[in-house]
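Novice: Sequence and predicted structure are below.
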Amino acid sequence: MKRSPEDEQLFNSLIDQINQLQETIAQLNEQIKNLNRRSFGTSSEKTRAGQTSIFDDDSFIKAETTAEKTDEIIVKTHTRKKHNHQTKFIGEVEKKKVVTDLNDSEKQCFNCQHKLKKVGTRLDHIETELIPAKLEIVEYYTTTYKCDNCEDEDDHVRFTSSQAPKPAIQSQFTSASSIAWLLHQKFELSIPLYRQEKEWRSYELDVDRKTLANWQIKATQMYLSPIYECMKSELLTQSYLHADETPYQILRRSDGRAATSESRMWVFTSREGAEHPIIIFHSALTRKQEVVEKFLQGYTGTLLTDGYTAYRNLPVKHAVCYAHLRRKFRDANATPGLAAIGVDYCNQLFILEHEFKNLTADERSKERQEKSAPILKKFWDWVETLSAMKGNLKTVIDYARNLKDELSLFLQDGNIALSNNIAERAIRLITVGRKNWNFSTSEAGATSNAVIYSLVQTAKENGLNVYKYLQKILRELPSLRFVQHSELLEAYLPWSKTIQATCR
């Protein structure tokens, strides 16, 4: 029976709908597999020891098998590396010597009652004693003097008084040390303020989380933000930067949007091995390109990112992370197939980068041209054969094609890293903190968090004791006229000789 034109059109329309639904079902099945793999599978992106290239390239197999041997414990379902952790002191710890002695009655020989003669001491055992923190009320008094001679001669009394150190914040309940401890606990140990309330009460101080938050914000605005701005200025003089961002919730927003709207916490970092390692966090209400443009205003160096569109069309050399590309290939298909080929190409590049790790930038660039460039050419040739792809794999292939220049930039400069892991590690700190305190109530609070995270992580990257560093800033800056003389702040940057000598 011949169909009418109307029936034929309806039939074709239904066929198209069926095809679209089948494609949607396939994509959803891929997403379910990916979610199951993320929830129940391994989270590591490293190639397992002994895993070879799907192309059976002997040179890459050899590179894999030269890894240092490790002891392994074999269990029923998987292999786990054995970790022999040795408990040890990682810094200088004060030592106290306790010598036990006999009492006078025991210093006589139990046999002949003659007086015993001391012959020496020996070490019996060692303990590590914990001394809990405690609060101490410190009252500062100034002393005043007058000149009796002037008073006798001209009846004019002249007084001179000593100067007390200026407090970080005008409150009898806090100090540089207590604020530094508050910040150390929240931003280095990820302990939220509501849990710190209980600890302060155990020290006999009844203080609520709102007051603690106010101390944090005041300390940021008065003393920590100027240090942050100096660090940011130094960062933007460096030739190579990394960037990333993550969602971050702010309840009271100035743009009128709902509290459930996603804000963003951005991070910009130095490259691995930088002379002055710096990590700068930046809070913003949006994920738009204008945020990056404003932050990087005037910067023309190299920026390594995950390829997000906000980083494109900036006046910088834009490089893109291969770890991110590899992750996209892995997420494109949970079963072996074409996506596995893309993963393998990325793995080959990372294996070579491990070989180049200890080379100079010039040497690394030369090796990349000789060894990495041919692999990358094969990768792009393979990408061009995938013209009729659908689903998640098509999305990854389109992503790679659109960023071909950015993904190839590392061949031109040995200083450009292959991955953006340094920025991703930094941004992970925000996700840990976010799990503990969930959100910032105000934009001022979010900005304060960004500033303090920046100081804490930059201090750690420069080998400092974070608590000592924050305490020194909060103890000394109140007495300095750094607003009028900003050059004074240079002595408080994490890499300065003064800070390195006193805060490690």
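Specialist: That came through fine.

Novice: hey, let's count contacts and neighbours off CA atoms from now on
Specialist: OK.

Novice: what's in contact with the helix or strand that residue 467 is a member of?
Specialist: In this structure, residue 467 sits in helix 466-476 according to DSSP states H and E. If you take C-alpha atoms under 8 Å, 6 or more residues apart in numbering as the criterion, helix 466-476 is touched by 167-168, 176-177, 179-181, 184, 188, 219, 223-224, 456, 459-460, 492, 494, 499, 503-504.

Novice: Put this next to the previous one:
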Amino acid sequence: MPSHLDSAQSTHAEAPALTASQLVDLVSKQEREIVNLRRQVAWFQRQIFGQKSEKRHPEPEGVQGVLGVGFDAVPGTPLPAKKTVVAGHERERKPKNPNDGADESTLFFDEKRVPVEVIAVPNPDMELLKPDQYEVIGEKVTHRLAQRPGSYVVLKYVRPLIKRSDTQALSCPPAPVGVIEGSRADVSFVVGMVIDKFDYHLPLYRQHRRLDDAGVKVSRPWLTQLMQSTVALLEPVYDAQLDSIRASRVKAMDEVPIKAGCASPGKMKTTYFWPIYGERDEICFTHSPSRAGDHVRDALGLSPPDKAVLLSDGYSAYSSYAKQVGLTHAQCWAHARREVYEAKDIEPVPAETALAFIAVLYEAKAHIRKNELSGAHKRARRQAHAKPAAERFFKWIDKHFEAQGFLPSSPFTKALNYIRERRAGLEVYLDDPDVAIDTNHLERALRVIPMGRKNWMFSWTELGVKRIGIVQSLLVTCRLHDLDPYDYLVDVLQRVGQHPASLVEQLTPRVWKTLFATNPLRSDLYKRDERR
């Protein structure tokens, strides 16, 4: 009777032997699978334990600590504490406790905008003395921040009704006209509702609950209808701002997903915002139902300005549009760097070398920003420092591809290939001072969409998404121009109904800042506070 060992040997004997080429293919396949799994594990570890920032912090040589060696062996000494020289000895200066009740030399609020209520604190020693036994020589002041929950105000307009003695005719002035015809909402309430929802991401149902807690009884549908009417008034201003961005020679563009509309019962559709950033610090969030490349053409148009440049990431829709209309397509170095950074955990040594090359480019950018260079001076700095570094980096990439020192499917090789294929677009900014090195300015501006998406999750209709884009375009542009969105919207909502349609561009934040910001229209509530 044959043993199990004999059976196993006979089975192996019957199995066909692999050829050399088959073995090579098998090993290559397993290597690719191992690299892919290592990349996935590294990504999960970074998400759970690592830092989300892509900042590079190279360790100074010789400072890295070693297991088993005491911390006192690490070179470097802490910075000395500030000291005060007193007769006979030195005393360390202790930080002042802001809560010790002492006077405050600098205010932490704007006295022109924050109402202050004065509370007199009696001195108990004064009660034991007669007025002629003491003298008030000064006072000390302490400020504390307070809050009233749901601070709403009702404006009560009292209009006298008179009857003339001679003609017996009745006369009464009309009620002030509101920004929403027939609505009982003052412009201050309308703007506060808009900013709470879109700037501070407070949904309407929470605002409704806060109103109810404050003793104001209104319906949820009333808030929704009020929001819709308000955004309808702002839409012409948004359209004028989009026209201004389209006329910019240099534009940056990206796409960000958002849930809108029902794809099927219980499932939302994934649609996209396509934010466009103009060269005059304006942004518009255009919306489309998909990520198809045709939407880039619909958003930017087919007639770009002379010598136009579009700055974007490596998505092929942008390069296709650039070829179609004949403009220059600039590529983002931050996205190129991200590809290398994500491969750092798999192949750290070559990835660190590549990141060091890219760091030189950003050192030039930091010098330009610090010294506020522009125009020819900015271009000269890039040509003298960034361009030679970029050329060395691309030569280094070509050298490594020629040596074939990397696995064909490794993440680092893919990152280098991503950069090499986009070399022409990545070098555009070196010769054009108006083009940024990356799209980080756009990424910062569009951050309101992911932040809001975590609060209101989705929009039930695509029309609702369009309204989100209109309001966020104006609010973010206000922030870019250091404007208070509240002051801006209170003024614009009162002007837009009477402003000539041909001059609607004057109401965009960029132009409004120069024309109306010094003397904006106010709410009657503001005028009442001034009288007080």
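Specialist: Okay, I see it. Computed from a predicted model, the values in this text were never measured in an experiment.

Novice: What's the ChimeraX line that selects buried ones from the contacts of helix 466-476 of structure 1?
Specialist: A single ChimeraX command selects the buried members of these (16 or more other C-alpha atoms under 10 Å):
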select :167,168,176,177,179,180,181,184,188,219,223,224,456,459,460,492,494,499,503,504
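
Novice: Can you name the residues that contact the residue nearest the centre of structure 1?
Specialist: Centroid check for structure 1 by C-alpha atoms, centre = their mean gives residue 426 as the closest residue, at 2.0 Å. Applying C-alpha under 8 Å, 6+ apart to residue 426 of structure 1 gives the contacts 267, 279, 457.

Novice: In helices, which of these appear?
Specialist: residue 457 (DSSP state H).

Novice: By neighbours, which of the contacts of residue 426 of structure 1 wins?
Specialist: When neighbours are counted by other C-alpha atoms under 10 Å, residue 279 leads the contacts of residue 426 of structure 1 with 30 neighbours.

Novice: Setting aside sequence neighbours, what's the nearest residue to the residue mapped onto that one from structure 2?
Specialist: When structure 2 is aligned by TM-score structural alignment, residue 279 of structure 1 is paired with residue 283. Spatial nearest neighbour of residue 283 of structure 2, excluding adjacent residues (C-alpha to C-alpha, 6 or more residues apart in numbering): residue 277 at 4.5 Å.

Novice: what do we get in structure 1 for that neighbour?
Specialist: Using TM-score structural alignment, residue 277 of structure 2 pairs with residue 269 in structure 1.

Novice: I figured the residue nearest to residue 283 of structure 2 hits residue 285, correct?
Specialist: No. Using C-alpha atoms under 8 Å as the test, residue 277 of structure 2 is too far from residue 285 to be in contact (9.0 Å).

Novice: Where in structure 1 does whichever helix or strand residue 205 of structure 2 is part of align, residue-wise?
Specialist: Residue 205 of structure 2 belongs to helix 204-213 when assigned by DSSP H and E. Counting by TM-score structural alignment, helix 204-213 of structure 2 falls onto residues 193-202 of structure 1.

Novice: what comes into contact with that stretch?
Specialist: Against stretch 193-202 of structure 1 from outside (C-alpha under 8 Å, 6+ apart): 182, 186, 206-209, 212-213.

Novice: Let me see the ranges of the strands in the stretch 151-300 of structure 2.
Specialist: 162-163, 170-171, 250-253, 256-264, 267-277, 283-288 (DSSP state E, counting those that start in this stretch).

Novice: Residue range in structure 1 corresponding to the third one, please.
Specialist: Residues 240-243 of structure 1 are the counterpart of strand 250-253 of structure 2, counting by TM-score structural alignment.

Novice: how close does the closest residue to residue 244 of structure 1 other than its chain neighbours sit to residue 242 of structure 1?
Specialist: Counting by C-alpha to C-alpha, 6+ apart, residue 267 is the residue found nearest to residue 244 of structure 1 once chain neighbours are left out, at 5.4 Å. Look at residue 267 of structure 1 and residue 242 of structure 1: by C-alpha to C-alpha, to the nearest Å, they are 8 Å apart.

Novice: Now do the shared contacts for those two.
Specialist: Joint contacts of residue 267 of structure 1 and residue 242 (C-alpha under 8 Å, 6+ apart) are residue 423.

Novice: if we can go back for a sec, give me the mean distance between the match of helix 204-213 of structure 2 and structure 2.
Specialist: Compared with structure 2 after the fit, stretch 193-202 of structure 1 shows a mean deviation of 1.9 Å (mean C-alpha distance after the TM-score superposition for structure 1).

Novice: Pull out the buried residues from that stretch.
Specialist: Neighbour-count burial for stretch 193-202 of structure 1 [16+ other C-alpha under 10 Å]: 193, 196-198, 200.

Novice: what does stretch 229-248 of structure 1 give?
Specialist: 230-232, 235-236, 238-248.

Novice: circling back: tabulate the strands of the stretch 151-300 of structure 2 (JSON lines), appending distance to residue 111 of structure 2.
Specialist: Below are the strands of the stretch 151-300 of structure 2 laid out as JSON lines (distance: least, C-alpha to C-alpha, whole Å):
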{"stretch": "strand 162-163", "distance to residue 111 of structure 2": "42"}
{"stretch": "strand 170-171", "distance to residue 111 of structure 2": "42"}
{"stretch": "strand 250-253", "distance to residue 111 of structure 2": "39"}
{"stretch": "strand 256-264", "distance to residue 111 of structure 2": "40"}
{"stretch": "strand 267-277", "distance to residue 111 of structure 2": "35"}
{"stretch": "strand 283-288", "distance to residue 111 of structure 2": "32"}
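
Novice: out of those strands, nearest to residue 144 of structure 2?
Specialist: strand 283-288 (37.8 Å; C-alpha to C-alpha).

Novice: ok now stretch 426-445 of structure 1, how far from the chain's centre?
Specialist: 12 Å (C-alpha atoms, centre = their mean, to the nearest Å).
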